[in-house]
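Asks: sequence and predicted structure, then a few things I'm wondering about:
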Amino acid sequence: MTGTGRLRLLVVNWLDGKNPRAGGAEVHLHEVFGRLARRGHGVTILASGWPGLADSEEWDGLRIVRSGRRYTFGLTAPGTYRRHLANEPFDVVVEDLNKVPMFTPAWTGPRRHAFIVHHLFGATAFAAGNPVLAGATWLLERTVPRLLHGHPCVAVSPSTRDDLIARGVDPEYVDVIPNGVTLSPAQRGDRFPTPTGLYLGRLAPYKGLDLALRAVARAREQGVRLELVVAGKGEDRSRLEEVARRLDLASQVRFAGHVSEDEKRRLMEGAWFHVYPSPKEGWGLSNLEAAERSTPAIVSDSPGLRDTVQVEPGRETGVIVPHGDVDALARAMVDLTDPGTRERMGRNARAFAESLSWDRVADQYEAWLVTVSSSPLRRKAPAVPSSDLTSSNTRKIRIR
């Protein structure tokens, strides 16, 4: 740390916020570390490149250094680090671990290392489409307990924390700092005149969007006509359009593609509910974005997503349904056509979102990183005892 108390951070992430394939992890990266940079901390991002993006640039206070491409970044990043970054006095090297590890302690030398873990696929990797990539992801994830051993780590949700501990990561080193949301004035536009749900996110096979389509069709069988807007892009769009065609939903489902921030806000405000039927996520940022606009969410009872919806009596912000249960999903959609239920949950959702502002999240990360920066410097990672990988550890887990 500098004499002025400013941190010098290197953050390693597969993508940066300018990459066209950027998703929720990159939103998190920019919202947290952009704020830290504006507070005077030095933040360098090492990420993969993309055609048309510069090898290095300054963006919103962040210094971005790019190396290789999406599928070669793991091979090229160590060399780029050695050539351009190895001599810089970073206080902490942060690996932003989003599914596939980069093994930064192996090639960044004797520095203080820390990890942010969003989401590990596990067996759901094989629902993503490419069996070769799925197999590689599954195998690489098996190294995570050894990689994280003895290093401080933040999980972005209790579900991700539980996943890490189940894999053998020592809970003594795991903090939970939930993701945040950008707050704007509570005033909002009108709901759409007809019952309309929204999904906003990537269109990928493992997201379970066919369940939402089938639920809309099931509600129609029960005499309730719902509409659904699917906003986002991805490799699964053509298959989902075919599913909608087979279910005769052409007049009820609209694929909006990528939408601007203004259009996203209009959709979030107009929707009667946001639906997210994925089997596993790290968090589910779009549920919080909907909550910020007073829109309740319907989600699968799956890791990550269940953490973004409150169901305590009197504080409900949406509905959690068993993953894969189309009837339950359809019932939840129909229930939220009731104005009283929808608006009550919407008010609770807004209050929940207000407790998770990005400014508050950045405060927590800043405090965590200051603590990490003052910890003893480890010259060599200790060996992982086999018992650490197999036994259950019930020591207290810190939740910030």
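Replies: Thanks, I have it. Residues are numbered from 1 along each chain as shown.
Asks: C-alpha from now on. contacts and neighbour counts both.
Replies: Will do.
Asks: so what's the closest residue to Asn19 other than its chain neighbours up against?
Replies: Nearest residue to Asn19 in three dimensions, chain neighbours excluded: Trp50, at 6.5 Å (Cα to Cα, 6 or more residues apart in numbering). Residues near Trp50 by Cα atoms under 8 Å, 6 or more residues apart in numbering: 19, 69-70.
Asks: what subset of these is buried?
Replies: In the contacts of Trp50, burial by neighbour count holds for 19, 69, counting by 16 or more other Cα atoms under 10 Å.
Asks: would you turn the contacts of Trp50 into JSON lines with distance to Ala256 and secondary structure?
Replies: What follows is these, written out as JSON lines (distance: Cα to Cα, whole Å; DSSP: H, G, I helix; E, B strand; the rest coil):
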{"residue": "Asn19", "distance to Ala256": "21", "secondary structure": "coil"}
{"residue": "Arg69", "distance to Ala256": "28", "secondary structure": "coil"}
{"residue": "Arg70", "distance to Ala256": "26", "secondary structure": "coil"}
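Asks: name the surrounding residues that touch the helix or strand hosting Trp368.
Replies: Assigned by DSSP states H and E, Trp368 belongs to helix 358-373. Residues outside helix 358-373 that contact it (Cα under 8 Å, 6+ apart) are 1, 7, 31-33, 35-36, 91-92, 112, 114, 152, 177-182, 400.
Asks: now the helices for the stretch 301-400 of the chain?
Replies: Taking DSSP state H, counting those that start in this stretch to define them, one finds helices in the stretch 301-400 of the chain at 326-335, 339-354, 358-373, 386-390.
Asks: that older thread, which of the contacts of helix 358-373 are buried?
Replies: 1, 7, 31-33, 35-36, 91-92, 112, 114, 152, 177-181.
Asks: keep only those of these that are in strands.
Replies: Counting by DSSP state E, the buried ones among the contacts of helix 358-373 place 92, 114 in strands.
Asks: and Ser238, how close does it get to Asp210?
Replies: Using Cα to Cα, to the nearest Å, we find Ser238 at a distance of 12 Å from Asp210.
Asks: and those two? Which one has more around it.
Replies: The neighbour comparison of Ser238 against Asp210 (other Cα atoms under 10 Å) goes to Asp210, with 20 against 11.
Asks: before we move on, which element is the closest residue to Arg188 other than its chain neighbours in?
Replies: In space, and not counting its chain neighbours, Arg188 is closest to Glu269: 6.3 Å by Cα to Cα, 6+ apart. According to DSSP H and E, Glu269 maps onto helix 261-270.
Asks: next: Ala22.
Replies: Going by DSSP H and E, Ala22 is not in any helix or strand.
Asks: return the residues in contact with it.
Replies: Going by Cα under 8 Å, 6+ apart, Ala22 touches 15-16.
Asks: for the closest residue to Phe73 other than its chain neighbours, give me its contacts.
Replies: In this structure, Phe73 finds its nearest non-sequential neighbour in Ser48, 5.3 Å apart by Cα to Cα, 6+ apart. The contact partners of Ser48, by Cα under 8 Å, 6+ apart, come to 13-16, 66-70, 72-73, 77.
Asks: another one to put next to it:
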Amino acid sequence: MNTIHEQDGKTVVLLLSWRDIRSPKSGGAEIFTHEMLKRSQQGRFQFIHFSPQFEGMPEHEVIDGITYIRKGNIYSVIYYAMRYYRRHRGKIDYVINQANTHQFFTRFWVEASKRIFFIHQLTREIWFENAKFPLNVIGFHMEPLMLKLARKDRTLTVSPSTRYDLLKLGFHPDRVHLLPEGIEFDHWPREQFLTKEPNPTFMYAGRFVKYKGIDLVVEAFGQLKEKFPQAMLWIAGKTDKTYVAEQLLPIMKRYGLTYGEPDEQGRSQADITFYGFVSAEHKLELMSRAHALVFPSLREGWGLTITEAAAVGTPSIVSNSPGLVDATDFGKSGYLCFHGDIRGLSEQMERAAKGGEDYMAIRERAYQYALRFHFDHTAAAFEQLMEDWVEEAEQSGQSGHSLLHVQQ
């Protein structure tokens, strides 16, 4: 394990998570954490991120000024994190326990004055979508009990929906703080929005996971094709061929939908085009050309792709699910339908396909709402909270540690 040398003037923050920005299954939560930390005052703070080791990843590296340490698997990492903390306890000021189904149970091994709990979303119903019996039942009933271990800690989250879920579990309102969601690129000026496709075009962008609702998108799109036979659906994200064969292919066959991949010019005549993994730039291009993003997920911390699409001139059609309602300002800046309501989802797609003043008004409200969110704002909010907590600790005589510099 790396050795630590003390330097003067900085507050040391150890962040524990089951994934980091380079993990194979990293997603929105990992992007959020990395962007927030790299934009925070690294002259004021030293951030050390501790997570499991994945094949091909170095045990130690520095990315954008953040020290990343990887050790163990998703289970043994808790032991290694405990050992690391105990070795350097006197020089670590704060420990952030980032929960994303997996957590580090810092209640049992970190002093209360140093503990910070960070969660994007609860899992709840997703247990029954992503896990089999009996794990789904065990997880569903154990989750509230495990979360309550942190109910007295300072807590960070990203949406009013998650905050409300935590308050229902007994977290104190004064100790649950909202960090604004963000995007990592500058919002496109309106004159840079790309021309919409000539035919009604919809897009899903994200992981191939059951609770995300890709099957609902395809089903609703099949119904839409009856009224808009020229409509097209683009799906961007690393294609899971097993998921496509088991979940999507039966739906596509039932509606007689054609599907395929784009040609060398990036075009396709199929009803549904699977783009696979795309670069961030290509994703934004596709988003701006589409008429609407469709994201009927069961539950999210926020729904980053919604804000990204709005920032390039495209509104979203979403379920009235936790997180997604926050990202669309409760339907003021997007199209809402009940989760699982295929007809309702298709009707909202039809509404977007018709365009007109209604569409343009929602598109503009989505853009205006997206202007509030950028990772610079996220970092500023996080810095302010940390500085407030450091000041409180110094006044109570619980702080004053120096920079930890991690070396090989």
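Replies: On my side now, so go ahead. Just so we're clear, the structure is a prediction, and the values are computed from it rather than from any experiment.
Asks: overlay them and tell me the TM-score.
Replies: For this chain pair, the superposition-based TM-score is 0.86 by TM-score structural alignment, normalised by the length of the first structure; 373 aligned residues with a Cα RMSD of 2.5 Å.
Asks: before we move on, the earlier item: and the residue nearest to Asn19 of the first structure? What does it align with in the second structure?
Replies: Matched to the second structure by TM-score structural alignment, Trp50 of the first structure sits across from Phe54.
Asks: now do the SS call for its match.
Replies: coil (DSSP: H, G, I helix; E, B strand; the rest coil).
Asks: pull out the buried positions in the helix holding Trp368 of the first structure.
Replies: 358-362, 364-366, 368-370, 372-373.
Asks: and it with helix 339-354, angle?
Replies: If you take axes from the mean of the first three to the mean of the last three Cα atoms, to 10 degrees, helix 358-373 of the first structure sits at 40 degrees to helix 339-354.
Asks: just checking the distance from helix 358-373 of the first structure to the centre of its chain.
Replies: For helix 358-373 of the first structure, the separation from the chain centroid amounts to 18 Å (computed by Cα atoms, centre = their mean, to the nearest Å).
Asks: give the aligned range of that helix in the second structure.
Replies: The aligned range for helix 358-373 of the first structure is 375-390, by TM-score structural alignment.
Asks: in helices, which of the contacts of helix 358-373 of the first structure appear?
Replies: Of these, the ones assigned to helices by DSSP state H are 31-33, 35-36.
Asks: burial count for Asp341 of the second structure?
Replies: If you count neighbours by other Cα under 10 Å, Asp341 of the second structure ends up with 14.
Asks: tell me the counterpart of it in the first structure.
Replies: Using TM-score structural alignment as the criterion, Asp341 of the second structure maps onto Asp325 of the first structure.
Asks: show me the contacts for that match.
Replies: Contacts of Asp325 of the first structure (Cα under 8 Å, 6+ apart): none.
Asks: over to Tyr243 of the second structure?
Replies: Phe208.
Asks: the first structure: which residue goes with that one?
Replies: Using TM-score structural alignment, Tyr243 of the second structure sits opposite Asp236 in the first structure.
Asks: can you tell me how far that match sits from Asp210 of the first structure?
Replies: Taking Cα to Cα, one finds Asp236 of the first structure at 10 Å from Asp210 of the first structure.
Asks: ok so, going back, just the contacts of Trp50 of the first structure now: which is nearest Val156 of the first structure?
Replies: Asn19 (21.8 Å; Cα to Cα).
Asks: which residue in the second structure lines up with that closest one?
Replies: By TM-score structural alignment, Asn19 of the first structure lines up with Ser23.
Asks: in what helix or strand does the residue lying closest to Val27 of the first structure once chain neighbours are set aside lie?
Replies: Take Val27 of the first structure and drop its neighbours on the chain: the residue closest to it by Cα to Cα, 6+ apart is Gly17, 6.6 Å away. Secondary structure from DSSP H and E places Gly17 of the first structure outside every helix and strand.
Asks: okay, now Lys227 of the second structure: neighbour count?
Replies: Neighbour count for Lys227 of the second structure, taken as other Cα under 10 Å: 10.
Asks: which residue in the first structure aligns with it?
Replies: Match for Lys227 of the second structure (TM-score structural alignment): Gln222.
Asks: ok, its match to Val334 of the first structure distance?
Replies: In this view, Gln222 of the first structure and Val334 of the first structure are 9 Å apart by Cα to Cα.
Asks: same thing with Gly197 of the first structure?
Replies: For Gly197 of the first structure relative to Val334 of the first structure (Cα to Cα), the value is 10 Å.
Asks: neighbour count: these two, which is higher?
Replies: Counted by other Cα under 10 Å, Gly197 of the first structure and Val334 do not tie: Gly197 has more neighbours, with 28 against 20.
Asks: trace the more buried one over to the second structure, please.
Replies: That one, Gly197 of the first structure, aligns with Phe202 by TM-score structural alignment.
Asks: so its match sits right up against Ser288, yeah?
Replies: No: counting by Cα atoms under 8 Å, Phe202 of the second structure stays clear of Ser288, with 10.6 Å between them.
Asks: shared neighbours, these two?
Replies: With Cα under 8 Å, 6+ apart, Phe202 of the second structure and Ser288 have no common neighbours.
Asks: could you pull up the residues touching the nearest residue to Gly331 of the second structure once chain neighbours are set aside?
Replies: Spatial nearest neighbour of Gly331 of the second structure, excluding adjacent residues (Cα to Cα, 6+ apart): Val325 at 6.7 Å. Contacts for Val325 of the second structure (Cα under 8 Å, 6+ apart) come out as 318-319, 331, 336.
Asks: quick check: the residue nearest to Asn19 of the first structure vs Gly284 of the first structure, distance?
Replies: Taking Cα to Cα, one finds Trp50 of the first structure at 26 Å from Gly284 of the first structure.
Asks: next one: Arg63 of the first structure
Replies: Counting by Cα to Cα, the gap from Arg63 of the first structure to Gly284 of the first structure is 27 Å.
Asks: the residue with the largest distance to the centre of the first structure: what secondary structure?
Replies: Within the first structure, the residue lying farthest from the chain centre (Cα atoms, centre = their mean) is Gly223, at 35.8 Å. At Gly223 of the first structure the chain is in coil, as set by three-state DSSP.
Asks: just the one 5 residues further on next, same as before
Replies: In terms of secondary structure, Leu228 of the first structure is strand; the call rests on three-state DSSP.
Asks: neighbours around it, how many?
Replies: Neighbour tally, Leu228 of the first structure, other Cα under 10 Å: 24.
Asks: please apply the same query to Lys132 of the second structure.
Replies: The tally of other residues near Lys132 of the second structure (other Cα under 10 Å) stands at 10.
Asks: repeat that for Val224 of the first structure.
Replies: 16.
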